[in-house]
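# my questions concern the predicted model and sequence given below.
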Amino acid sequence: MKLNAVLPTLLMMGTASLALTASWSVNAQTSAAQPAFADALAGYLTAVDNQDAQGQLLQARLAYELGKAEFGQSHVNTANLAMNYAHALGLKANYLLRSAPEEDFPTQTELLQYAVSVYEKEYGPESTELVEPLLKLARSYYIDNGRDFNTKKKNVLRAVELSKTLPPLVRAEVYIQASHILSSEYRSLSRRYAEQAYDLYVEHAPENAVERNLAAFNMAKFYMGERRYDQAESMLKDVIAQFSVLQYDTQVSLAAHAFLVELYERKGERELATEHCLAIGSMTPWLENQEQTPIFRTLPDFPTGMAKRNRDGLVQMSFTIDKTGFVKDVEVIKSDGGAAFERSAIKAMQEWRYAPKFENGKPVEAQSTVQLDFLIRR
């Protein structure tokens, strides 16, 4: 799906592109572009291809500054260059560079507010072309204005409203992005958009469409949070089945398996969780020299007597992860605070589940260690 293109091809996003606007025709103006601008844009595109975050930022800034002279401050091409610049600023790898005291970068929000204003003048305040810049602008408030929740929400609501005339699958993608942007502060609204996206994908996309299965995975996460385990279980199983055929990103499949482990453990159906512990173990390398991460864990109870006495404690344990991911043979190798902390820690550990170690394609028992800290908030 294409976006408004900037000489000659692309406008970068942090998420999948929206097919909201036609590609900008560059034939007449590309040949007239100043060499410095063309070189800067080519450098930006090369940095994108090479996943060079710092190169993207420096070249995007240069292309934007030269583009203002090339096209003018009020031209939509300059607005698109500003969105490239904003995207590069938002890359996590550029945090130190954009925060350096000797640098004087604008904020993402400033660049995107400018881009939205140009789009409004170019296409009109009710145009669908505004949907993508508005979503980008809303997302920028997380970085630049973390507590300006109302403005973030306002831009998302406007983008969603403008998207109503777009094709169903494009509208579904708008809902997905809106859901992600609002997930931290507006959970109920985020859930509503996630469900609307999922419904559109079910109605208009085939069962094996990647986007449809990602939307199902997103809905399953909401169901997990609501303890609607039956709905979550069905969706997660379908996602795993589809992605195994599609050979899609294993991280999503791993997460789906992990959710099913948690689901079955919470339902007390521990043997059903085993299949998914084994699946995760077969898909991930075993790192001998670091503490293994449990797929499912329960927090130990803080001993009442110790809490009353305002006592902290710690318990370090060695244990065996068996072939199905259960914990056994727990032994205390170090503790501080007394036997009550040890008993609580051992009891909790017996409820944990891990992905077993695999050797030559088969699960084997393995040793690991963990330290549990019991700390009173003061």
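Noted; the coordinates are in hand.
# C-alpha from now on. contacts and neighbour counts both.
Will do.
# quick check: closest non-adjacent residue to Y198.
Excluding its sequence neighbours, the residue lying closest to Y198 (CA to CA, 6 or more residues apart in numbering) is A215, at 5.3 Å.
# A further structure is provided below for comparison with the first:
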Amino acid sequence: MRSAKHLSIPLLVAASLFSAYSVADEFRDTYRAFQTAFNDQNIPISLALGKKAWQLGTKKYGENSDAAAKLHFSYANVLAIAGKDAQAVDHFEMVADEYRTVFGDDSYTTVVAYVDIIYSLAKLDHRAEGRNDLSAELARYLVLNIDEIDYKNTTERAFAHVEAAKAVVESPSAIRVSPHSLRRLFEDAVRYAEEEWGNQDLRTLEAKYMLGVALSEGRQKDEAIAHFNTVASVFRDNLDFTHPYELGAHARLVGLYEQRGESDKATEHCQAIGRMKPWKPDQEPEPLYRVHPKYPPKAARIGREGSVTMSFVVDEEGFVKDIEVKKSSDRDRLFNEYAVDALSQWRYAPKFEEGKPVKSSPYFVQLDFKLER
């Protein structure tokens, strides 16, 4: 879903650039055919026509033109959609260079392009060479330079900060910046969003959610809990359906409260999830909180490793029930009790049918016990 929306941005912009031309030249016909193929979800044809449109557009408008850069962006996106991950990474890297050259390092257009590239990279196979390096490079640029951009107005500034915060969270790789720099980005995103759109706007709530994510991964657990509670309550009070960020906030709160040993509060948020109206009427269980099993002391002493396969169901409130050990690799069953204990603490968003939470069918999971070497 994200990729199709993502692709439409450069396509639509490019279309506006060329709409004034009335001469039925090869470029125009190729580009129109490309648009038609993409709208019809004909990816193989889109690949061929997208590449040709980019090459013709570069020849027609110049290598360092905004039109050529945007056409190249469209082609890179089609490569990503088609699963050509390694090629997509290479072209996204070239696109990033082209946007820096054409629009400048301090351009709002360049910032938005970097954000979209990070989103696309996050969806590629993690084994794609260069994926993580490029994502980390672009995310680091956003964190360190977002305040130096030449914004035309406060709306651009607020939008850029919120989108940059979301992209940094989406980045599939670690970013080498200080925790202070990261926190400043997220706090500025919240501040600018509140100033521009108010406390209850979706974009402000997105920024608060991202700030909560950043804080929860550091030491500021109390502040993270406060932000997630705010996001959940505003959505609850203003929408008659459950927004994904509301589910995300409840899910994060389940994990944070469990980490603090406050299982009663974690349970409240599991129950809140069970009462929610999902954005899809039929929805499979989604994991919210998992714990790794403890290693049995006796097995550790004798150097034994093993695995336990179990079946379970997720009830209407997202709790794991009806756990049964189906297979144990250890004849002494040293690992069974510890595997069952860990699984019983897992939490899910429940299965929904016709908008109502229901008990799931049995699921199977294997927990492995391996000693560190």
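Cool, the structure landed. None of these values were measured; they are calculated from a predicted model.
# so after superposing, what's the score?
The TM-score (TM-score structural alignment, normalised by the length of the second structure) is 0.74; 349 aligned residues with a CA RMSD of 4.1 Å.
# the residue nearest to Y198 of the first structure contacts L200, correct?
No: in terms of CA atoms under 8 Å, A215 of the first structure does not count as a neighbour of L200; the distance is 9.7 Å.
# more neighbours, the two?
A215 (25 against 19; other CA atoms under 10 Å).
# what helix or strand is that one on?
Per DSSP states H and E: A215 of the first structure is located in helix 210-225.
# residues contacting the residue nearest to Y198 of the first structure?
When contacts are counted by CA atoms under 8 Å, 6 or more residues apart in numbering, A215 of the first structure touches 176, 194, 197-198, 201.
# again, 10 Å this time
Listed by CA atoms under 10 Å, 6 or more residues apart in numbering, the contact set of A215 of the first structure reads 172-173, 175-176, 194-202, 235, 239.
# residue in the second structure matching it?
Taking TM-score structural alignment, the alignment pairs A215 of the first structure with A207 from the second structure.
# do E110 of the first structure as well
With TM-score structural alignment as the criterion, E110 of the first structure pairs with M94.
# what is the helix or strand containing its match packed up against?
M94 of the second structure belongs to helix 85-103 when elements are defined using DSSP H and E. Applying 3 or more CA pairs under 10 Å, 6 or more residues apart in numbering; DSSP states H and E, we find helix 85-103 of the second structure packed against helix 66-81, helix 108-122, helix 131-145.
# ok, back up a step: hang on, the match of E110 of the first structure packs against A76?
Yes: using CA atoms under 10 Å, M94 of the second structure is in contact with A76, at 9.4 Å.
# what's around the match of E110 of the first structure, how many residues?
Here the count is done by other CA under 10 Å, and M94 of the second structure has 16 residues near it.
# kindly report the same for the one 5 residues further on.
Per other CA under 10 Å, the neighbour tally for Y99 of the second structure reads 23.
# which ones are touching F37 of the first structure?
By CA under 10 Å, 6+ apart, the contact set of F37 of the first structure is 7, 43, 59, 62-70.
# residues in contact with the corresponding residue of the second structure for P206 of the first structure?
In the second structure, the residue equivalent to P206 of the first structure is G198, according to TM-score structural alignment. For G198 of the second structure, the contacting residues are 190-192, 204-205, by CA under 10 Å, 6+ apart.
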